[in-house]
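Enquirer: Show me the folded form of this:
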Amino acid sequence: MTRLSEQTLGQISQPRPEYDRRRLRPGILHFGVGNFFRAHQAAYLDRLMNMGLAHDFAIIGAGVMSGDARMRDTLAVQDHLYTLVEQSAGASRARVLGPVIDYITPGDHVRVIASLADPAIRIVALTITEGGYFIDAATGHFDPTHPAIAADAANPDMPQTVFGLIVAGLRARRAAGHAPFTVMCCDNIPHNGDVTREAVVETARLSDPDFAEWITAEVAFPNGMVDRITPATSERERRLVREDFGIEDDAPVFCEDFIQWVLEDRFPAGRPALEKVGVEFVQDVTPWELMKIRILNGGHAVIAYPAGLLDIHFVHEAMEDAQIRAFLEKIERDEIIPAVPPVPGTDLGAYFAKVAERCANPKIGDTVRRLCLDGSNRQPKFIVPTIAHRLERDQPVEGLALESALWCRYCAGISDSGAVIAPNDPNWDRLIIQAQAARNDPAAWLAMAEIYGATGRDPRFAQPFARWLAMLWNKGTRATLDAYIRG
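Expert: Model prediction:
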């Protein structure tokens, strides 16, 4: 057994960095050093560095949440090295990654701002989760009245949020005469670059409107589509790394072997040559983004809630369930895929087949509960727009109405077996009240305007929703799925 560190790298038999990490120089500051970032963006960069390229684009990590300290401390002990385990259905392959060279102590905002001001940093990247952008649920836009943002506006020189820090870093660069960095959002949000631009610009506007206009004119925020299934790390994954690969690693990352990154090529300050390791650079990411959000993320929701109501633990187990698999295939074929515009060079049917294969991968250990998480944030992004798209064309939404009814039924807090469903949403307290009220009054659920908007008032959606919800309560998930599948 080898404890992972720079000193012990030579003792590890698995693939490891082929570059001299002592010669790496920082070029990227990344907020949110979680599993997805380490399995996705850092994995691409590691491959590029192994080709002898991008050694001046090493990564400095940063975080603003108290929970970030644990990851920072764990990685620091390992010299910021970690094991990535890529898993197909038939094999697991491990390699040690080394593009992260430092991680600023969470709370040390003075050092974060100093790093952002360093002209060597040309890209500032973010994976702060879909819920980290201070979006007003009612408007769908950035909420400048949020207390954390208001606090940054009152004290812009010592900000506490990611966006306040980015503004302070850009201000310091302009004052020093340095070109601005590019802000690259890697979160799973439609038009994520545009969302990030609004958050940064509107944060700046609260304390300095003229500087906000400068950011709008001078700073690039490319949109991107990212994709890789990356479950949370538990003791199970740490044990597997020890037993299967002989590495003592307190922060391994397990992921599927599939990976995709489509990115708009707008990096005025320069970027790594990521196209050499499979990143697709395009003029407009929208077609790929809609494909992924509707077919993959929407498909996850289709799988999640019937499986949650049936007490199924793992996603691959849900895919082994004949009813859930048939439900997914029918709703994708009949309603979701037809709502996706053409994507250059992509067969949408083949894309969905790959999605189904990925979800069925037993090695991943992805949980149904993770897919059910945060529906109040995900449904308005991944399901409701597809419903609205179809209603605009006067097309039926029977399957999507059933998906919404399943989510509502799940949020009532009890599965078909009578098992209690633990809170699984930041807004769980409200959702459980609305879901229980909807048992007798389905309109109570659809009245959540921040989720459904005008769609919830459309009888072409509201009527099948109410019918399916009544059937779920009266006959259960199995009988309801059967009714939909049989048409």
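Enquirer: CA only for contacts and neighbour counts going forward, please
Expert: OK.
Enquirer: What is the subsequent helix or strand relative to the strand or helix carrying residue 244?
Expert: Per DSSP states H and E: residue 244 is located in helix 235-245. Sequence order places strand 247-248 as the next helix or strand after helix 235-245, per DSSP H and E.
Enquirer: Quick check: what element follows that following strand along the chain?
Expert: strand 253-256.
Enquirer: Go through that next one and flag the buried ones.
Expert: 253, 254, 255, 256 (16 or more other C-alpha atoms under 10 Å).
Enquirer: Now those in TSV, please, with extra columns for distance to residue 328.
Expert: Supplementary listing: those in TSV, determined by distance: C-alpha to C-alpha, whole Å:
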residue	distance to residue 328
253	28
254	25
255	22
256	20
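Enquirer: can you name the two of those that are farthest apart?
Expert: 253 and 256 (10.3 Å; C-alpha to C-alpha).
Enquirer: Going by neighbour count, which residues of stretch 193-211 are buried?
Expert: Those would be 193-207, 211, for stretch 193-211 by 16+ other C-alpha under 10 Å.
Enquirer: Strands of the stretch 201-350 of the chain, residue ranges please.
Expert: 224-227, 247-248, 253-256, 260-264, 280-282 (DSSP state E, counting those that start in this stretch).
Enquirer: just the ones you listed: most buried one?
Expert: Mean neighbour count (mean count of other C-alpha atoms under 10 Å) peaks for strand 253-256 among the strands of the stretch 201-350 of the chain, with a mean of 27.
Enquirer: Pull up the distance across stretch 272-282, start to finish.
Expert: Terminal residues of stretch 272-282 are spaced 15 Å apart (C-alpha to C-alpha, to the nearest Å).
Enquirer: Relative to residue 93, how far out is the most centrally placed residue in the chain?
Expert: Central residue of the chain (C-alpha atoms, centre = their mean): residue 188, 3.9 Å from the mean position. Noted for residue 188: a distance of 26 Å to residue 93, by C-alpha to C-alpha.
Enquirer: And for residue 329?
Expert: Going from residue 329 to residue 93 by C-alpha to C-alpha gives 30 Å.
Enquirer: the more surrounded of these two?
Expert: Between residue 329 and residue 93, residue 329 has the larger neighbour count (other C-alpha atoms under 10 Å), namely 18 against 15.
Enquirer: measure residue 441 to residue 452 for me?
Expert: From residue 441 to residue 452 the distance is 16 Å (C-alpha to C-alpha).
Enquirer: Would you confirm that residue 369 contacts residue 310?
Expert: No. The pair residue 369 / residue 310 is not scored as a contact, 11.7 Å apart, by C-alpha atoms under 8 Å.
Enquirer: Let me see the contact set for residue 324.
Expert: 303, 306, 307, 318, 481 (C-alpha atoms under 8 Å, 6 or more residues apart in numbering).
Enquirer: Now intersect the residues you listed with the helices, please.
Expert: Taking DSSP state H, the ones among those that sit in helices are 303, 306, 307, 318, 481.
Enquirer: As a markdown table, those with distance to residue 467 and neighbour count would be great.
Expert: Listed next are the ones in helices among the contacts of residue 324 as a markdown table, based on distance: C-alpha to C-alpha, whole Å; neighbours: other C-alpha atoms under 10 Å:
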| residue | distance to residue 467 | neighbour count |
| --- | --- | --- |
| 303 | 20 | 22 |
| 306 | 16 | 30 |
| 307 | 20 | 28 |
| 318 | 24 | 24 |
| 481 | 13 | 22 |
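Enquirer: To compare against the first, here's the next sequence to fold:
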Amino acid sequence: MKTLNRRDFPGAHYPERIIQFGEGNFLRAFVDWQIDLLNENTDLNAGVVVVRPIDSTFPPSLSTQDGLYTTIIRGLNEKGDAVSDARLIRSVNREISVYGQYDEFLKLAHNPEMRFVFSNTTEAGISYHADDKFDDAPASSYPAKLTRLLFERYSHFSGAQDKGWVIIPCELIDYNGEALRELVLRYAHDWALPAAFIAWVESANTFCSTLVDRIVTGYPRDEVAGLEAELGYHDAFLDTAEHFYLFVIQGPTWLAQELRLDQLPLNVLIVDNIKPYKERKVAILNGAHTALVPVAWQAGLDTVGEAMDDAQICGFVEKAIHDEIIPVLDLPADELKSFADAVVSRFRNPYIKHQLLSIALNGMTKFRTRILPQLLAGQKAAGLVPPRLTFALAALIAFYRGERDGVTYPLQDDAHWLERYATLWQMHGDKQIATRELVDSVLADADHWEQDLTQVPGLAEQVATDLDAILSKGMRSAVAPLC
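Expert: Just a heads-up that it's a prediction; the model follows:
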């Protein structure tokens, strides 16, 4: 069986116009996949040079396959049908190592056609390293590498205003474009680079903040033999992802035309404020996950898919989303409903086995950031605590008993919470404290919740009632009235 390469598998080849920091699965099944669609269906005509930003030789370079690889996009489509779509990606031309090919890296700045910079260097990538120097070959941090590359471009083109770049980071931090821009300017000042260069960075370059959303499951290790037999070639860089994707870019309106989004309507939104979209994702997608986990797990289920196939648990989650989360969010109702419908479809994806216990990691913090804002907003608006989000809090407290049907399971959270719950549940079991006292102890922790939740009218009382129901009747009977 032949390995992918451009000689044996000839096809389109595009001029290099995009630099991409990061060679990982996510960018390849998200950004490069979208660029490939745009190249095929519009006149974008943009090839990608992947820059490996870290000093490693694993995985091997994409250049071993001439930049070619296959994405397999699978999940439930808009009609609810299971689909699996293989696509040979031709948008990537080559990969270079900034550590092994530093001169080649700097030379990217000399190409007058270069226009876009994408990146995913992990959440820790957009950070400041005080030891980074201009003459390092290369500097260690991504922002320092980018600063050096921008200075190379500025110098080569004598500060030409039309040679700036559109810089679109995909790292999972808030306002990633603004954070990256601030660090580039910080390095420019630290390195005493010319004021004219700093002015050029600010005037000729566009830094965009983004929200990226797609579950990328990467190399399908257990299915490779069968998939390669279907494809008819060997591909060491096979990349799998879910059907759903969303790319929200906070940037100027002209960006849609420059990316040719006016010619091919991908699920890419160019917006002037990313905040409501971030809140929507955290509240609906992440919030539904967090509400679902302790309820479904204690109802005897193990994966998100099993939970969504369970009429009772699915009913609980859908009502929590539509009746208690969406009404307190600040976006058009139709947008929120379509996003929520997509979330439910994603949870049902038969190709992804999402273990509930893996999502349960750091559940206390997740509840505070993902559900509590909607719970409090709902209470404020109606004068009553929202029943399902409140029940989810009771289920979370019950989850930290660490035992299901007589079998213990691992709890992963801050040591402070694990110790505290162990003590509280021991005291509760020994009849030293009542359920309400246990609940009050958890809710009164203002250091964690950023307020004393026992002061929220009706909350502690309802959580204690729900928790008593879970303990006395079991999860199925306790949750039934809310489904």
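Enquirer: Kindly provide the TM-score of these chains.
Expert: Scored against TM-score structural alignment, normalised by the length of the second structure, the superposed chains reach a TM-score of 0.76; 456 aligned residues with a C-alpha RMSD of 4.2 Å.
Enquirer: where's the equivalent of residue 245 of the second structure over in the first structure relative to residue 272 of the first structure, distance?
Expert: When the first structure is aligned by TM-score structural alignment, residue 245 of the second structure is paired with residue 259. Note on residue 259 of the first structure: its distance to residue 272 of the first structure, by C-alpha to C-alpha, is 18 Å.
Enquirer: now residue 18 of the first structure
Expert: Taking C-alpha to C-alpha, one finds residue 18 of the first structure at 17 Å from residue 272 of the first structure.
Enquirer: Counting neighbours, go ahead and name the busier of those two.
Expert: residue 272 (19 against 14).
Enquirer: returning to that earlier point: looks like the residue nearest to the centre of the first structure contacts residue 226 (just checking).
Expert: Yes. Between residue 188 of the first structure and residue 226 there is a contact at 6.8 Å, judged by C-alpha under 8 Å.
Enquirer: and the aligned partner of residue 283 of the first structure in the second structure, what does it touch?
Expert: Taking TM-score structural alignment, residue 283 of the first structure has residue 272 as its aligned residue in the second structure. Residues in contact with residue 272 of the second structure (C-alpha under 8 Å, 6+ apart) are 250, 251, 252.
Enquirer: of these, which stay in contact in the first structure?
Expert: Retained in the first structure (both residues aligned by TM-score structural alignment, their matches' C-alpha atoms under 8 Å) from the contacts of residue 272 of the second structure: 250, 251.
Enquirer: Now the contacts of residue 272 of the second structure in CSV, please, with extra columns for distance to residue 218 of the second structure.
Expert: CSV is the format used below for the contacts of residue 272 of the second structure (distance: C-alpha to C-alpha, whole Å):
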residue, distance to residue 218 of the second structure
250, 27
251, 29
252, 32
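Enquirer: what secondary structure does residue 179 of the first structure sit in?
Expert: Under DSSP: H, G, I helix; E, B strand; the rest coil, residue 179 of the first structure falls in the coil class.
Enquirer: How many neighbouring residues does the nearest residue to it once chain neighbours are set aside have?
Expert: Spatially, and ignoring its direct neighbours in sequence, residue 179 of the first structure is nearest to residue 173 (6.8 Å; C-alpha to C-alpha, 6 or more residues apart in numbering). Per other C-alpha under 10 Å, the neighbour tally for residue 173 of the first structure reads 20.
Enquirer: neighbours of residue 353 of the first structure, just the number please.
Expert: 12.
Enquirer: continuing past the host helix or strand of it, what's the next helix or strand?
Expert: Assigning secondary structure by DSSP H and E places residue 353 of the first structure in helix 348-359. Sequence-wise, the next helix or strand downstream of helix 348-359 of the first structure (DSSP H and E) is helix 368-372.
Enquirer: Can you list the helices and strands that that following helix packs against?
Expert: Contacts defined by 3 or more C-alpha pairs under 8 Å, 6 or more residues apart in numbering; DSSP states H and E place helix 368-372 of the first structure against helix 298-309.
Enquirer: Now the helix it packs on on the second structure. Mean distance?
Expert: Here helix 298-309 of the first structure, set against the second structure after superposition, deviates by a mean of 3.3 Å using mean C-alpha distance after the TM-score superposition for the first structure.
Enquirer: what's that helix packed up against?
Expert: Helix 298-309 of the first structure packs on helix 315-320, helix 322-331, helix 368-372, helix 398-411, going by 3+ C-alpha pairs under 8 Å, 6+ apart.
Enquirer: Taking helix 398-411 as reference, get the angle to it.
Expert: Going by axes from the mean of the first three to the mean of the last three C-alpha atoms, to 10 degrees, helix 298-309 of the first structure is angled at 40 degrees with respect to helix 398-411.
Enquirer: contact partners of helix 298-309 of the first structure?
Expert: Outside helix 298-309 of the first structure, the residues that touch it by C-alpha under 8 Å, 6+ apart are 313, 315, 318-319, 324-325, 327-328, 332, 336, 368-369, 371-372, 379, 382-383, 403, 406-407, 410, 414-417, 477.
Enquirer: Could you give the number of residues near residue 24 of the second structure?
Expert: Residue 24 of the second structure has 17 nearby residues by other C-alpha under 10 Å.
Enquirer: what does it align to in the first structure?
Expert: Under TM-score structural alignment, residue 24 of the second structure pairs with residue 34 in the first structure.
Enquirer: do residue 235 of the second structure as well
Expert: In the first structure, residue 235 of the second structure lands on residue 249 (TM-score structural alignment).
Enquirer: How many neighbouring residues does that match have?
Expert: Neighbours around residue 249 of the first structure, by other C-alpha under 10 Å: 23.
Enquirer: measure it to residue 35 of the first structure for me?
Expert: 14 Å.
Enquirer: now swap in residue 157 of the first structure and tell me
Expert: 31 Å.
Enquirer: which of these two has more neighbours?
Expert: residue 35 (21 against 18).
Enquirer: Now for the closest residue to that one other than its chain neighbours: which residues touch it?
Expert: Once flanking residues are discounted, residue 35 of the first structure sits nearest to residue 253: 6.0 Å by C-alpha to C-alpha, 6+ apart. Contacts for residue 253 of the first structure (C-alpha under 8 Å, 6+ apart) come out as 35, 38, 39, 82, 83, 84, 85, 230, 232, 233, 237.
Enquirer: Helices - which of the residues you listed land there?
Expert: Short answer: the contacts of residue 253 of the first structure in helices (DSSP H) are 35, 38, 39, 237.
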